[in-house]
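Novice: no sequence for this one, just the structure:
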């Protein structure tokens, strides 16, 4: 779990990993050491106060100098909300996250549909399955040029799509995408906030992200 100044959800992400049966390893933004982790989670929040653009400063954090080449070499990386924004700013994922279409902050439980499950982070889901996950963002509108959108759709790199309403105006109702290799995944909803029944709705629909990645290493 990477913590930047302004990160809010690192402890939630750590608890999600533990609930799934894994070991959560804290990573500090100012270090140059990935500590031998098998996978990296970039959690939500307001890294560096969202100055310039969301994720724009985090992209240049010392730890990212290690993470970017590792991700390009195949290290599994998941970014949610601000983490998704950072991955786009680092050019590990295509497109960008911009101001919500309605120019208002959105905080609600949101249904998304699994469009593809053939990644290390999504294998415990079934294609067409609907998940209920929280969203909480002011800059979550996914945008990309027409050629990029076409390539994402045709290559099966749109992993999640909003259903039952689009909370931010994302193009093609896109809630999450992957890189070409499938090891880097970003989405705006927060699976780390939906991993235990104790808090009631939205339940445990987010747990599959963490069980998926742990099963990948169990099966190696």
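Specialist: Cool, the structure landed. None of the values given here were measured: they were computed from a predicted structure.
Novice: all contacts plus neighbour counts: C-alpha atoms, from now on.
Specialist: Fine.
Novice: Figure out the helix or strand that residue 107 lives in.
Specialist: Take DSSP states H and E as the rule and residue 107 turns out to sit in strand 106-114.
Novice: what's that strand packed up against?
Specialist: Contacts defined by 3 or more Cα pairs under 8 Å, 6 or more residues apart in numbering; DSSP states H and E place strand 106-114 against strand 130-137, strand 158-163.
Novice: how about the ones you listed in TSV, adding distance to residue 75 and mean neighbour count?
Specialist: Shown next, in TSV, are these (distance: least, Cα to Cα, whole Å; neighbours: other Cα atoms under 10 Å):
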stretch	distance to residue 75	mean neighbour count
strand 130-137	25	22
strand 158-163	18	23
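Novice: Export those strands as TSV, with columns for distance to residue 63.
Specialist: Below are the helices and strands packed on strand 106-114 laid out as TSV (distance: least, Cα to Cα, whole Å):
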stretch	distance to residue 63
strand 130-137	24
strand 158-163	27
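Novice: Could you work out which of those reaches nearest to residue 188?
Specialist: strand 130-137 (6.7 Å; Cα to Cα).
Novice: Strand 106-114 and the closest one, what's the angle between them?
Specialist: 150 degrees (axes from the mean of the first three to the mean of the last three Cα atoms, to 10 degrees).
Novice: let's bring in a second one:
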């Protein structure tokens, strides 16, 4: 499986992702400059964390217009995989590949911490290496990570099983005590209706090496690899 990691001016987590895919998992990986227009060789496109274009207008608002992003849309339409992490999640919502928006944290402070995250579903490639309702620990680092959507959108996300990760307490309660930024419904990560486009604010790539604290995030990449290899990229649906 070949990974491509999009590099915008201001990206700062691109090499972290490459370390996981290339060095830890031994998968072919290339850095994709944001002005490229041919990504047809890739199986998975990753939009990494960072501060694309300095977040000068709004997080992800300028990056959506980079030449490569039109190809990312086509990549998704072809049923290939897209992962947006932190700023990458913000970019995906800005361009409409995922619903909702990421707005200022509840207390208007930048948060840098390691937090409990509950895995809601394990029947998709992204989460297949986890246990049902497992509580994992992942780092977060954002000032505008509070997930927001209107009531109809929230209902559709819940009804369709598109919420894959929620902030929680260490014992799995998804209440205010386990919500670091005020995200509606404690949402930490969602997918599209196909299950192949995932956006999440926590950083799995920063929790992928036991030398720096843990491997809870590595399972996301391992599950994707194991499932897609075993199914030979056969079509699947979000239907439960």
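Specialist: That came through, no problem. Every value quoted in this text rests on a predicted model; they were computed, and no experiment measured them.
Novice: In structure 2, what residue corresponds to residue 166 of structure 1?
Specialist: Residue pairing (TM-score structural alignment): residue 166 of structure 1 is matched to residue 179 of structure 2.
Novice: typed the wrong thing, it's residue 157 of structure 1
Specialist: Aligned partner of residue 157 of structure 1 by TM-score structural alignment: residue 162.
Novice: And for residue 101 of structure 1?
Specialist: For residue 101 of structure 1, the residue aligned by TM-score structural alignment is residue 106.
Novice: neighbours around its match, how many?
Specialist: Neighbour count for residue 106 of structure 2, taken as other Cα atoms under 10 Å: 15.
Novice: which SS state does it fall under?
Specialist: For residue 106 of structure 2, the assignment made with DSSP: H, G, I helix; E, B strand; the rest coil gives coil.
Novice: What segments of structure 1 are strands?
Specialist: Remark: strands assigned in structure 1 by DSSP state E are 2-3, 27-28, 40-42, 77-80, 96-98, 106-114, 130-137, 141-143, 158-163, 174-178, 184-187.
Novice: Of all those, which one is nearest residue 14 of structure 1?
Specialist: Proximity to residue 14 of structure 1 (Cα to Cα) singles out strand 40-42 among the strands of structure 1, at 9.1 Å.
Novice: Which stretch of structure 2 lines up against the closest one?
Specialist: Going by TM-score structural alignment: strand 40-42 of structure 1 matches residues 45-47.
Novice: contacts for that stretch?
Specialist: Residues from elsewhere that reach stretch 45-47 of structure 2 (Cα atoms under 8 Å, 6 or more residues apart in numbering): 3-7, 72, 81-85, 87-89, 91.
Novice: how about a cut-off of 7 Å?
Specialist: 3-6, 81-85, 88 (Cα atoms under 7 Å, 6 or more residues apart in numbering).
Novice: Now flag whichever of these is closest to residue 37 of structure 2.
Specialist: The nearest one, if we look at the contacts of stretch 45-47 of structure 2 relative to residue 37 of structure 2 and count by Cα to Cα, is residue 6, at 11.4 Å.
Novice: Am I right that the closest one is in contact with residue 34?
Specialist: Yes: here residue 6 of structure 2 reaches residue 34: they are 6.0 Å apart, a contact under Cα atoms under 7 Å.
Novice: follow-up on the earlier one: for residue 48 of structure 1, which of the strands of structure 1 is the nearest?
Specialist: Checking the strands of structure 1 against residue 48 of structure 1 by Cα to Cα gives strand 2-3 as the closest, at 10.8 Å.
Novice: helices or strands up against that closest one?
Specialist: strand 27-28 (3 or more Cα pairs under 7 Å, 6 or more residues apart in numbering; DSSP states H and E).
Novice: Structure 2: matching residues for the strand it packs on?
Specialist: Mapping strand 27-28 of structure 1 onto structure 2 (TM-score structural alignment) gives residues 32-33.
Novice: Tell me roughly how far the matching stretch lies from structure 1 on average.
Specialist: In the superposition against structure 1, stretch 32-33 of structure 2 averages 0.8 Å from its aligned positions (mean Cα distance after the TM-score superposition for structure 1).
Novice: after superposition, how close is the match of strand 40-42 of structure 1 to structure 1?
Specialist: Averaged out, stretch 45-47 of structure 2 is 0.9 Å away (mean Cα distance after the TM-score superposition for structure 1).
Novice: Show me which residues of that stretch are buried.
Specialist: Across stretch 45-47 of structure 2, burial judged by 16 or more other Cα atoms under 10 Å covers 45-47.
Novice: Same check on stretch 100-117 of structure 2?
Specialist: Residues of stretch 100-117 of structure 2 classed as buried: 100-105, 111, 115-117 (neighbour count, 16+ other Cα under 10 Å).
Novice: same thing with stretch 47-65 of structure 2?
Specialist: Those would be 47-54, 58-64, for stretch 47-65 of structure 2 by 16+ other Cα under 10 Å.
Novice: so how far is the first residue of that stretch from its last?
Specialist: 14 Å (Cα to Cα, to the nearest Å).
Novice: what's the spacing between the residue nearest to residue 32 of structure 1 when sequence neighbours are not counted and residue 107 of structure 1?
Specialist: Distances taken as Cα to Cα, 6 or more residues apart in numbering place residue 63 nearest to residue 32 of structure 1, at 4.9 Å, with adjacent residues excluded. To residue 107 of structure 1, residue 63 of structure 1 is 30 Å away according to Cα to Cα.
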